Structure formats: structure tokens, C-alpha cells
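J.: This is a predicted model, with the sequence first.
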Amino acid sequence: MGKKRLEDALQKVNQPVEVVFRSFELDPTMEKEVNMSIHEKLAQKYGMSIEQAKMNARNVEQMAQTVGLEFRFDKMILTNTFDAHRLAMFAKEHGKMHEMTERLLKAYYTEGKHIGDHATLVELAQEVGFDSEEVTTLLAGDDMSNLVRSDEKEAAELGITSIPFFLINRKYAITGAQSEEAFIEAIEQITTQDGPFTNIKDGVLCDENGCEIPKK
């Protein structure tokens, strides 16, 4: 949702902006096969009932609809996403990271696909235009692992613990799925303070809150 609101905001500001996705795992210890629903996981993590978790999920689904997204928490399959991040890094080297990331997000949040499963990842990569054998070989080895770990190490050094997290000019942090208006205001304020900038680094890969624009 934060990604979509940022994209909508960028359509309304007269700035040359480059968006770069970064790897970030909310739970690197997650197993590839998880015998637990997203509602059970949220209830466990936040100490709430399953019904409360479902209600919160429905609220997020309704918020997503307001920006043209369809989230289906009832279909989401929990899994380890490390290989999905490796695939995104592979796509980055071929100039298709945005397309691959978009496809992975839709597969997970909307279609309920198992994005920890290699066969599923190969299928998604094919849809973006990659050769199935090349992607199968990639996933069978450890290529791109060092790049994913490098991003995660940098995130830890920057104190990033949740997503979405947006880092602008490596100085300004915007956390959470802020409104389109908040992104526009932040970008305009930063431009006023720093002058025109050339890139925004989006440290994706889901928690909330706050917009922090440090003063000079």
C-alpha cells in the first residue's frame, strides 16, 4: 500500500525520481512451509484473538481498496521469502526489478501464491519474461544471496525494523503506508531544504506509522 501511494504521489510532483527496491525480510527465521494462517500468526505476534486479527486484516483490505489494490489475507501463504528476494535481485541485474517485484507482491497479497516455492517463482519469472531454466538454476544455487544479505545488513545498520520504509537521499526516513498527500508534502519539503534530488531508495519489502523529516 505504501508503494502504491508513493507511486501515485510521484505522478503529481515535478521531480526526476529514481525508485530502487531493497531486500528486507520481516522474519528471516520463517520456514518455507508454515502450518499457520496469517491470522493465527498475527494473533500470536500481537497477543490478540483470531477474530481480532481477522478484523484488523479486513480493515487493511478495505484501506487497500481505496488505492486500487486487492488484498486477500484469507488466501495468503506464509513462507520464507529469501528466494523471492534473490529472484528480485536477479531481475534487477536484467533491468526488470520493478516488474518482478510487482508480480511477486500481487502473487502474495492478492492471488495467494506460495512465493517460497521454487516452481511458483519460476512460473512468475516466466510471466515477467525470464527463461525458466535460467531461473531454475538460479534458485537451485545461492546466486544473489550476497546481494540480499548486503541489503539486509545495511537495513540493520540504519536501524530499520519494519516495512514499508522509505529512505530519501539517505537522510530522510518515511515509515509506514503514509497517505499520498504525506508523500507529496515530504518530497516538496525535502526539495525545498536540499534542492532537487535524483533518487529515492525504497527499502521494501509491513508495519506502520509516522513520517520523520529531520531539520537541517
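T.: In hand now; what should we look at?
J.: When you work out contacts or count neighbours from here on, use the C-alpha atoms and nothing else.
T.: Noted.
J.: List the buried residues of stretch 72-86.
T.: 72-73, 75-86 (16 or more other CA atoms under 10 Å).
J.: Is it possible to get JSON lines of those that adds secondary structure?
T.: Formatted as JSON lines, the buried residues of stretch 72-86 follow (DSSP: H, G, I helix; E, B strand; the rest coil):
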{"residue": "72", "secondary structure": "coil"}
{"residue": "73", "secondary structure": "helix"}
{"residue": "75", "secondary structure": "helix"}
{"residue": "76", "secondary structure": "coil"}
{"residue": "77", "secondary structure": "coil"}
{"residue": "78", "secondary structure": "coil"}
{"residue": "79", "secondary structure": "coil"}
{"residue": "80", "secondary structure": "coil"}
{"residue": "81", "secondary structure": "coil"}
{"residue": "82", "secondary structure": "helix"}
{"residue": "83", "secondary structure": "helix"}
{"residue": "84", "secondary structure": "helix"}
{"residue": "85", "secondary structure": "helix"}
{"residue": "86", "secondary structure": "helix"}
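J.: where's residue 54, which helix or strand?
T.: helix 50-65 (DSSP states H and E).
J.: by contact count, what packs against that helix?
T.: helix 38-46 (3 or more CA pairs under 8 Å, 6 or more residues apart in numbering; DSSP states H and E).
J.: And here is the other one:
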Amino acid sequence: MEKQKISVKYWSDIACPYCYIGATRMKKAMETVGLDSNDLEMKAFQLNPQAPLKTNASMLDQLALSHAISREQAQGMFTQIEEMGAVDGLQLNPSGAIPTNTMSAHRLIKWAQSIGDKETVSRLITRLYKVYFEDNDSIADYKVLLKAVKEVGLPSQEAINVLTSTEYEIEVQKDLLAAQQNNVQSVPFFVLNDKYVFSGAQPYEQIVAALQRVMKEAEESE
């Protein structure tokens, strides 16, 4: 029996731990209600478009500095995120993440969406989240990105061509503009059937309930 389909998309930045957690919960919820989790469509968002390509700072340093708090206080905030992710089986280490620019990663995702099947795209996005929050490698490092591309089975040479150009930057900018037009101020920002929206890494049970309501409405309108 073919799975029912509804539109599920979300704005996200690879540098957002709540996006990783929220996307994980959404995929689980989609499978629970009989939807294909590979249909979850990611839209690009940048929390810090001015983030550098290289830095010696860690996410812990950046959080402490930006919030004018001690490293101990910052670590306490990250520990809460780690515990939150652990509930969903994620082994996050946000304090050790390298806060570099995510534009190249977003361009790669756009490229993958244009040539790959949805399952491969989904695996690439998940791998990039892991690069950032579990491996603590630089998401702006081309070698790191190409390794992720190879691991999910996408063509390396094409990826090199994308990374060493400005290809797919326009597609990323379109997502960023759409976020502004939709008043997206924080991510993850989910949109169900282009009608219902919610932001943040909501509890799994609430996501299931929201999906069920949308699916019921879509079924009744047929």
C-alpha cells in the first residue's frame, strides 16, 4: 500500500543543534503515522551568515562570549542540549563544535537535492549534522565535506566542482529570502502542507499529533 503524502518542510541550519534534534523527531514521527521520512524537505537558513571559514574558537567559547557568561555556565547550557539529544539517540557534543560558515554545506545540500534521490539527500543532511555536532569537524572544510559526500555515495568530482565555484548559492539565497518573507526568526521552523507551522524541537508526541491532524484534513478534502 502506497504511503500517504503531505508536504513537510523545515528551515534549518547545520549549525543548529535543535534543528538536528527536531529533524530526528520529525522523521520518527513521520514514520509512525505512515509517511515517508525521506519526504522531509530541508530549506536553508543561516544563524550566522558572517561566520568565518576558519577559526580557533569552539562553540563553547563563542556561546560564553556572545552571552557574557562563564565557560562553566555555557557548558551547563550545552549539557542540557546533550541530554535532550540523548533521548532521541543522538550523541551530541555541541561545546566542541567548530563555529564555521555553513554556506558551502547548504550549497552541497542544494546540489544533492537536484541530482540525488530523497533517501541519499536525507543521509547527506544527517551526515553533515553529525560532522558538526558529533565529529566536531569544520563544516567549511572542503575535505570534510567531500568525505561526507563520498560516504553517502554521491559523485565526488561533481561535489568538488560545486564547492570550488559559487554554484547553488542562488538557490540557498532563495531559501533565506523565503525565510524572511515567512517571518522565520528561529529554527527549526516546520511547515506542514504549506498551511500549519511550528518552530523548535517540539516533543515527539506533539509532532505526531500535528501530523495526524494534517493528514486527516488532507484525506477529508479529497
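T.: Everything's here; your move. This one's a predicted model, so the numbers in the text were calculated from it and none came from an experiment.
J.: that older thread, how close does the helix holding residue 54 of structure 1 sit to structure 2?
T.: By mean CA distance after the TM-score superposition for structure 1, the fitted helix 50-65 of structure 1 averages 0.8 Å away from its aligned residues in structure 2.
J.: Compute the distance from the centre of that helix to the centre of its chain.
T.: Relative to the centre of its chain, helix 50-65 of structure 1 is centred 19 Å away, using CA atoms, centre = their mean, to the nearest Å.
J.: what's the matching residue for residue 161 of structure 1 over in structure 2?
T.: Aligning on TM-score structural alignment places residue 161 of structure 1 opposite residue 185 in structure 2.
J.: give the contact list for that match.
T.: Going by CA atoms under 8 Å, 6 or more residues apart in numbering, residue 185 of structure 2 touches residue 179.
J.: Next one: it from residue 81 of structure 2, what distance?
T.: 20 Å (CA to CA, to the nearest Å).
J.: try residue 92 of structure 2
T.: 8 Å.
J.: quick one: which of those two has more around it?
T.: Comparing residue 92 of structure 2 with residue 81 by other CA atoms under 10 Å, the one with more neighbours is residue 92, at 26 against 18.
J.: three-state assignment of that one?
T.: With three-state DSSP as the criterion, residue 92 of structure 2 reads coil.
J.: Structure 1: which residue goes with that one?
T.: So, by TM-score structural alignment, residue 92 of structure 2 is matched to residue 71.
J.: Hmm, residue 107 and its match touching each other?
T.: No - with contact defined as CA atoms under 8 Å, residue 71 of structure 1 does not count as touching residue 107 (10.2 Å).
J.: which residue sits closest to the counterpart of residue 180 of structure 1 in structure 2, ignoring its sequence neighbours?
T.: In structure 2, residue 180 of structure 1 lines up with residue 204, judged by TM-score structural alignment. Setting aside the residues directly before and after it, residue 204 of structure 2 is nearest to residue 25 in space (CA to CA, 6 or more residues apart in numbering), at 5.6 Å.
J.: residues contacting the alignment partner in structure 1 of that neighbour?
T.: By TM-score structural alignment, residue 25 of structure 2 lines up with residue 5 in structure 1. Listed by CA under 8 Å, 6+ apart, the contact set of residue 5 of structure 1 reads 67, 177, 178, 179, 180, 183.
J.: Just give me the neighbour total for residue 142 of structure 1.
T.: Neighbours of residue 142 of structure 1 using other CA under 10 Å come to 11.
J.: where does the counterpart of it in structure 2 land in three-state SS?
T.: Using TM-score structural alignment, the partner of residue 142 of structure 1 in structure 2 is residue 166. Under three-state DSSP, the three-state class of residue 166 of structure 2 is coil.
J.: Identify the residues contacting residue 166 of structure 2.
T.: Contacts of residue 166 of structure 2 (CA under 8 Å, 6+ apart): none.
J.: let's see it at 10 Å
T.: Contact analysis of residue 166 of structure 2 by CA atoms under 10 Å, 6 or more residues apart in numbering lists 104, 107.
J.: Next one: it from residue 201 of structure 2, what distance?
T.: From residue 166 of structure 2 to residue 201 of structure 2 the distance is 32 Å (CA to CA).
J.: do the same with residue 53 of structure 2
T.: In terms of CA to CA, residue 53 of structure 2 sits 27 Å off from residue 201 of structure 2.
J.: what do you get for residue 22 of structure 2?
T.: Residue 22 of structure 2 is 4 Å from residue 201 of structure 2, by CA to CA.
J.: Same check on residue 10 of structure 2?
T.: Distance from residue 10 of structure 2 to residue 201 of structure 2, by CA to CA: 11 Å.
J.: next one: residue 187 of structure 2
T.: Taken as CA to CA, the span from residue 187 of structure 2 to residue 201 of structure 2 is 9 Å.
J.: Report the set of residues contacting both of these two.
T.: Shared contacts of residue 187 of structure 2 and residue 201, counting by CA under 10 Å, 6+ apart, come down to 17, 18, 19, 22.
J.: what ranges do the helices span in structure 2?
T.: 17-32, 59-66, 71-87, 103-115, 118-133, 142-151, 156-163, 169-181, 204-221 (DSSP state H).
J.: In a markdown table, list these along with distance to residue 44 of structure 2.
T.: Below are these laid out as a markdown table (distance: least, CA to CA, whole Å):
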| stretch | distance to residue 44 of structure 2 |
| --- | --- |
| helix 17-32 | 11 |
| helix 59-66 | 21 |
| helix 71-87 | 22 |
| helix 103-115 | 6 |
| helix 118-133 | 11 |
| helix 142-151 | 17 |
| helix 156-163 | 16 |
| helix 169-181 | 5 |
| helix 204-221 | 21 |
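J.: Looking at those, spot the one closest to residue 40 of structure 2.
T.: Each of the helices of structure 2 has some distance to residue 40 of structure 2 by CA to CA; the shortest is helix 17-32, at 7.2 Å.
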